[in-house]
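Participant: starting from these lines, generate the structure:
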Amino acid sequence: MPAAPEEPLDAPDEYAAEVLGLVRRIPSGRAMTYGLVAEIVGEKLGRGGPRQVGNVMAGSGDRYAHLVPDGAVVIGPVQDDHAVPWWRVVNASGAPPARHVTAALDALRAEGCPLSRDGRRVDLRRAVWFPQDDGGVEGRRDDRVV
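Facilitator: Here you go, the predicted model:
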């Protein structure tokens, strides 16, 4: 018997699913900004911004956990039961979330992500990841940092 069709997601869950799906594709040792994630998701859905991405990321472990595939595992050296590599999303200056700065920087260092000279921020010029239009093969690099 065929599986029952899934119910369509409401608008907040649809947005969260897109954000989490994109963040899960960020390769180990690379990073994206909240703004870049928002821009890419916004191109597809026509809504959202960096603050909405931050809200989704803040709820990725509980509120939106139902949107992450069962058995999902982060690829890279930091796999402590995280289904979403939250530490790979930083603000426009490359700083990780203030409440989790130590854990995020430890995870980024473990993955070999390029950091600033003082080690407190991601060096976005070297680490930013842009997904390709062809389904997410490791991204291009250019001078744009969002």
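Participant: when you work out contacts or count neighbours from here on, use the C-alpha atoms and nothing else.
Facilitator: OK.
Participant: what helix or strand is the residue nearest to the spatial centre of the chain on?
Facilitator: Central residue of the chain (Cα atoms, centre = their mean): Val23, 2.6 Å from the mean position. The secondary structure element spanning Val23 is helix 11-25 (assigned by DSSP states H and E).
Participant: compare with the first, here's sequence two:
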Amino acid sequence: MTPEEYVERVLNLVESIPEGRVMSYGAIADALAEVSGRNSPRQVGTIMARHGGGVPWHRVVNSSGRLPPGHEQEARARLLSEGVPMTGDRVRIRKAGWQPDGEGPAQ
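Facilitator: Here you go, the predicted structure:
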């Protein structure tokens, strides 16, 4: 898989996250690891920072539920409007986490 194809796969996966649910950078990397040969949450974060403006970027958080750096206020407002459970400024990832196979929360 080329780097461009990986970017496309990441963005397509983020587009598929249902309203009211989230995925972590690591969960996205894990979900694509087998087909891509890559497994780097940092790489997913870089892709989101460079190319994620056209997808529901606010639904991607870190593994502890922290919101996208530099966009916390907007992400929090969007997530709350979707009904995402939060404690303070963190998503309750065990309740709101999503996996593309639909089996339980993603972390």
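Participant: follow-up on the earlier one: the residue nearest to the centre of the first structure and Pro85 touch, don't they?
Facilitator: Yes: assessed by Cα atoms under 8 Å, Val23 of the first structure is found in contact with Pro85 at 6.8 Å.
Participant: quick one on the thing from earlier: matching the residue nearest to the centre of the first structure against the second structure, which residue comes up?
Facilitator: Matched to the second structure by TM-score structural alignment, Val23 of the first structure sits across from Val14.
Participant: contacting residues for that match?
Facilitator: By Cα atoms under 8 Å, 6 or more residues apart in numbering, Val14 of the second structure lies in contact with 55-57, 59-60.
Participant: please, where are all the helices along the second structure?
Facilitator: Assigned by DSSP state H, the helices in the second structure fall at 3-16, 25-36, 41-51, 72-81, 93-96.
Participant: returning to that earlier point: which of the contacts of Val14 of the second structure sits closest to Leu80 of the second structure?
Facilitator: Arg59 (11.0 Å; Cα to Cα).
Participant: picking up where we left off before, narrow the contacts of Val14 of the second structure to those in strands?
Facilitator: Judged by DSSP state E, strands contain the following of the contacts of Val14 of the second structure: Val60.
Participant: tell me which of the contacts of Val14 of the second structure is nearest to Gln43 of the second structure?
Facilitator: For the contacts of Val14 of the second structure, the nearest to Gln43 of the second structure is Val60 (13.2 Å; Cα to Cα).
Participant: tally up the residues packed near the alignment partner in the first structure of the closest one, please.
Facilitator: The alignment partner of Val60 of the second structure in the first structure, by TM-score structural alignment, is Val89. Neighbour count of Val89 of the first structure, defined by other Cα atoms under 10 Å: 27.
Participant: what's the answer for the one 4 residues further on, then?
Facilitator: Using other Cα under 10 Å, Ser93 of the first structure is surrounded by 13 other residues.
Participant: follow-up on the earlier one: now the angle from the helix holding Val23 of the first structure to helix 50-58?
Facilitator: Relative orientation of helix 11-25 of the first structure versus helix 50-58 (axes from the mean of the first three to the mean of the last three Cα atoms, to 10 degrees): 70 degrees.
Participant: superpose on the second structure and give me the mean offset of helix 11-25 of the first structure.
Facilitator: Following superposition, helix 11-25 of the first structure is found to deviate from the second structure by 0.7 Å on average (mean Cα distance after the TM-score superposition for the first structure).
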